[in-house]
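Chemist: predicted model, plus sequence, below.
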Amino acid sequence: MDVEPNDLLLFARIVESGSFTRAAERVHLPKSTVSRRLALLETTLGERLLQRTTRKLVVTEFGASLYEHARRLADEADAASALAQHRQGEPSGKLRISAPGDFANSGLNEVIARFLERYPAVRLEMDLTPRRVDLVAENFDIAIRMGDLPNDATLSARPITLEQPGLYAAPSYLARRGIPEHPDDLDAHDVLCILSRTGGAVPWVLMRGKLKWERALNARLTANSPDLLARIASRGAGIALSSTLFAQPYMQTGELVRVLPEWDMPTASGWAVFPSRKLMPAKTRAFLEMIESACTEKGHSPHAAVAAFKARAALEDVKT
């Protein structure tokens, strides 16, 4: 029995992508061709590799075993492609990046413009979404993520920034509702909170020395956009949790002021996440280096992000 290596590679791409449609887009073939070649591979092997349902593809037991071999073939193909790009030196091709819209608009716009000017052979495709995309299945090169790192051995990450959250309100709101003197006073205020990935407001955590205050508040507004929260707060709608990146412009104009400034909030680390590979494509490396350099120039030290992440991890170890 002769198994065509290209069909094994195609099988790996189908499993990685999670659908015939995305796999067809990735390998630049018609969907009908992808489906037909998989059927021929199943006929050659005499085994069903995938169970097709109306909602998703399910890998069979034999298919899972075969995928381990096909995946190694795919890894070598990716490494060969990366090697070719690396030897060419000049970054080229399409670079797909997923990033939260807020961070892209405020923290990445200069990087994007500079990157496009410096590397004319690269075409950028930006997907601005707060959701955590599946980099491999959706064929992304880089994803910008805030907060904790994903627990995924197929991914690597580089720290790029360190954001300092805080509480902010408009002077007009505080004149109308009063200035909180202790976190307990927040219960009597309209609060604007970050929307968690599972729904509901992210609890607020404030620290002063050895004191720690944590509470899930009854939010008037929840949104997965700290930029929007800062904007709404500047209009006098309440006390918002946002970061310096988004609040600073309004503080400079006097539209926002810090609330409970003597209380700190845990820092939020930003990461550039990308598929683990033996060799990184030149286009990916160039973008990572540029965003790291830009964040360092603005004082958002990647090294500080690593230190903060390790400190939080050590604290959790002590707690457990």
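Modeler: Yep, that arrived.
Chemist: from here on, just use CA atoms for contacts and neighbour counts.
Modeler: Noted.
Chemist: buried stuff in stretch 11-27?
Modeler: With burial defined by 16 or more other Cα atoms under 10 Å, the residues of stretch 11-27 counted as buried are 11-24, 26.
Chemist: so which of these comes closest to residue 304?
Modeler: Compare each of those with residue 304 using Cα to Cα and the shortest gap goes to residue 16, at 34.1 Å.
Chemist: can you tell me how far that closest one is from residue 77?
Modeler: Residue 16 sits at a distance of 14 Å from residue 77 (criterion: Cα to Cα, to the nearest Å).
Chemist: residue 310 now?
Modeler: The gap separating residue 310 from residue 77 is 35 Å, by Cα to Cα.
Chemist: who touches residue 89 in this structure?
Modeler: Under the criterion of Cα atoms under 8 Å, 6 or more residues apart in numbering, the neighbours of residue 89 are residue 282.
Chemist: ok, now how distant is it from residue 280?
Modeler: Counting by Cα to Cα, the gap from residue 89 to residue 280 is 12 Å.
Chemist: what's the answer for residue 109, then?
Modeler: 24 Å.
Chemist: go on, residue 295?
Modeler: Note on residue 295: its distance to residue 280, by Cα to Cα, is 21 Å.
Chemist: which stretches in this protein count as helices?
Modeler: Applying DSSP state H to the chain gives helices spanning 5-17, 20-27, 31-45, 61-88, 101-103, 109-118, 171-177, 226-234, 244-252, 282-297, 302-319.
Chemist: give me every residue that touches residue 79.
Modeler: The neighbours of residue 79, taking Cα under 8 Å, 6+ apart as the test, are 277-279.
Chemist: of those, just the buried ones, ChimeraX syntax please.
Modeler: Restricted to the buried members of these, where burial is judged by 16+ other Cα under 10 Å, the ChimeraX selection command reads as follows:
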select :279
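Chemist: so residue 135 sits against residue 142, correct?
Modeler: Yes - if you go by Cα atoms under 8 Å, residue 135 and residue 142 touch, sitting 7.4 Å apart.
Chemist: give the residues shared as contacts by those two.
Modeler: The contact lists of residue 135 and residue 142 share 274-275, where a contact means Cα under 8 Å, 6+ apart.
Chemist: contacting residues for the residue most central in space within the chain?
Modeler: Using Cα atoms, centre = their mean, the residue of the chain that lies closest to the mean C-alpha position is residue 145, 2.7 Å off. Counting by Cα under 8 Å, 6+ apart, residue 145 makes contact with 99-100, 132, 270-273.
Chemist: kindly report the same for residue 66.
Modeler: Taking Cα under 8 Å, 6+ apart, we find residue 66 in contact with no residue.
Chemist: how near is it to residue 188?
Modeler: Plainly put, residue 66 is 60 Å away from residue 188 if you go by Cα to Cα.
Chemist: alongside the first one, take a look at this:
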Amino acid sequence: MQQKVSKTETLDADLLDLRAFCLVVDLASITAAARAIGETKGSVSRRITRLEQALGVELLRRSPRLVQATEDGLAYRLRVGQALELLEDARAAVQQAREKPSGHLRVTAPFDLGLSLLAPLSAGFAERFPEISLEMLLTEAFLDFDADQIDVALRAAASLPDSSLIAHKLQPLESGLFAAPAYLRKRRPPRRPEDLEAHRLLLAQTTRGRATLSFRSRDGLERAEVRVRAAIAASDYSFCREVALAGAGIALLPEVNVRRDLEAKALVPVLEDHVLESDATLFLVHAGTRFLPPKVRAFRDYLLDAFGARGRREPAA
């Protein structure tokens, strides 16, 4: 529902004019009011005159010894005082929200990255900002900010289309080939990309179980492109990781998904002399406005700090 804003002449008054008037009435003295707001007596007197001219009524009765509010002045003082209190409450609420963000925050992210990368970060964020309730929507679909009421999106892509949204680069998403030691004990580990054709591959997001993998040697001297077939294909990387942990084959996985497995030696890298070519990047995306809600700003800054990505901003989403 559209809010109507009054266009009466009283809104043309300077807030300092209104504050000065209230002080004059409360202190029954122009001199005392001027001292309270750090102005001259003449400046405060001109403020009162401006108000009276704008309203077309006499607000004060002035005498050498006394300043008193008229009947209209008393009524005006009451209503103006209430308005000034509301403005002060609004200012205090905004400042408090900035200092202590609160509210419900809806964030969308790819399923696999949400589990492996964002879950521990979300735990830290919730501890730092207990007044914010965080809702994570994990999906491979690009949800619409307006239709789906999204506050922040984490998106994995090579690039993002131009729009009014703001995107921050968090980090490149490098992928690799990984297998359980038990699998590699049963089969000779591949030494070249072409050797993958003799292995059981676990692949996500393929076209009918087939994919083309591009490699370059770490010294940059060789490149290879291999057309492979998945022994097991899935819609998400988490499933492929679990199958790889069970010793069923070599899985192509984002490195962020297997860091703990590598540390525990539950998985080991395959074809370490070669690098899978990928230009995918993890982006943080939010509305392109100068006045972000404090809860959005808090989440954005928390993740930018976590990824060491301050300043990597581009107007695309």
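Modeler: Cool, got the structure. None of the values given here were measured: they were computed from a predicted structure.
Chemist: that older thread, more neighbours: which of residue 109 and residue 280 of structure 1?
Modeler: Neighbours per residue (other Cα atoms under 10 Å) separate residue 109 of structure 1 from residue 280, with residue 280 holding more: 20 against 12.
Chemist: I'd say that one and residue 84 touch.
Modeler: No - if you go by Cα under 8 Å, residue 280 of structure 1 and residue 84 don't touch, sitting 10.5 Å apart.
Chemist: residue 115 of structure 1 matches what in structure 2?
Modeler: Aligned counterpart of residue 115 of structure 1 in structure 2: residue 125 (TM-score structural alignment).
Chemist: repeat that for residue 26 of structure 1.
Modeler: Residue 26 of structure 1 is assigned no aligned equivalent in structure 2, the criterion being TM-score structural alignment.
Chemist: neighbours of the closest residue in space to residue 26 of structure 1 that isn't next to it in sequence, just the number please.
Modeler: Closest residue to residue 26 of structure 1 apart from its sequence neighbours, by Cα to Cα, 6 or more residues apart in numbering: residue 139 at 7.2 Å. A total of 20 residues lie near residue 139 of structure 1 under the criterion other Cα under 10 Å.
Chemist: how close does the aligned residue in structure 2 for residue 139 of structure 1 sit to residue 285 of structure 2?
Modeler: When the two structures are superposed using TM-score structural alignment, residue 139 of structure 1 falls opposite residue 149 in structure 2. Going from residue 149 of structure 2 to residue 285 of structure 2 by Cα to Cα gives 14 Å.
Chemist: just residue 250 of structure 2 next, same as before
Modeler: Separation of residue 250 of structure 2 from residue 285 of structure 2 (Cα to Cα): 33 Å.
Chemist: ditto for residue 160 of structure 2
Modeler: Taking Cα to Cα as the measure, residue 160 of structure 2 and residue 285 of structure 2 are separated by 10 Å.
Chemist: more neighbours: which of the two?
Modeler: For residue 160 of structure 2 versus residue 285, neighbours defined as other Cα under 10 Å are more numerous around residue 285 (26 against 16).
Chemist: I figured that one hits residue 166, correct?
Modeler: Yes - Residue 285 of structure 2 is within contact range of residue 166, at 5.6 Å (criterion: Cα under 8 Å).
Chemist: returning to that earlier point: now the two most distant members of the buried residues of stretch 11-27 of structure 1.
Modeler: 12 and 21 (13.9 Å).
Chemist: nearest residue to residue 41 of structure 1 other than its sequence neighbours?
Modeler: What sits nearest to residue 41 of structure 1 in space, not counting adjacent residues and going by Cα to Cα, 6+ apart, is residue 7, at 6.7 Å.
Chemist: how far away is the one you found from residue 42 of structure 1?
Modeler: Spatial separation of residue 7 of structure 1 from residue 42 of structure 1 under the definition Cα to Cα is 10 Å.
Chemist: can you list contacts of stretch 280-287 of structure 2?
Modeler: Applying Cα under 8 Å, 6+ apart, the set of residues contacting stretch 280-287 of structure 2 is 151-159, 164-174, 296, 300, 317.
Chemist: in PyMOL, select just the buried ones from those.
Modeler: Typed into PyMOL, the next command selects the buried ones out of the contacts of stretch 280-287 of structure 2 (criterion: 16+ other Cα under 10 Å):
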select buried, resi 151+152+153+154+155+156+165+166+167+168+169+170+171+173+174+296+300+317
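Chemist: hmm, back to that, contacting residues around the residue nearest to residue 26 of structure 1?
Modeler: Under the criterion of Cα under 8 Å, 6+ apart, the contact list for residue 139 of structure 1 reads 17, 26, 96.
Chemist: where do the strands sit along the stretch 151-300 of structure 1?
Modeler: Listed in chain order, the strands of the stretch 151-300 of structure 1 (DSSP state E, counting those that start in this stretch) span residues 155-163, 165-169, 191-194, 204-208, 211-215, 221-223, 239-243, 257-259, 268-275.
Chemist: quick check: which of the ones you listed is nearest to residue 71 of structure 1?
Modeler: Ranking the strands of the stretch 151-300 of structure 1 by proximity to residue 71 of structure 1 (Cα to Cα) places strand 268-275 first, at 13.6 Å.
Chemist: show me how far the closest one is from its chain's centre.
Modeler: 6 Å (Cα atoms, centre = their mean, to the nearest Å).
Chemist: for stretch 243-253 of structure 2, which outside residues touch it?
Modeler: Outside of stretch 243-253 of structure 2, the residues within contact range by Cα under 8 Å, 6+ apart are 175-183, 199-204, 237, 240-241, 266-267, 270.
Chemist: apologies, that question was intended for stretch 162-174 of structure 2.
Modeler: Stretch 162-174 of structure 2 has contacts (Cα under 8 Å, 6+ apart) with 156, 254-256, 276, 278-288, 304, 307-309, 311-317.
Chemist: report the buried members of those residues.
Modeler: For the contacts of stretch 162-174 of structure 2, a burial check counting by 16+ other Cα under 10 Å picks out 156, 254-255, 276, 280-287, 304, 316-317.
Chemist: burial check on the alignment partner in structure 1 of residue 251 of structure 2, number of neighbours?
Modeler: In structure 1, the residue paired with residue 251 of structure 2 is residue 240, using TM-score structural alignment. Taking other Cα under 10 Å as the neighbour definition, residue 240 of structure 1 ends up with a count of 31.
Chemist: can you check residue 131 of structure 1 too?
Modeler: Tallying neighbours of residue 131 of structure 1 according to other Cα under 10 Å, which is how burial is gauged here, yields 12.
Chemist: now swap in the one 3 residues further on and tell me
Modeler: Other residues within reach of residue 134 of structure 1, judged by other Cα under 10 Å, total 13.
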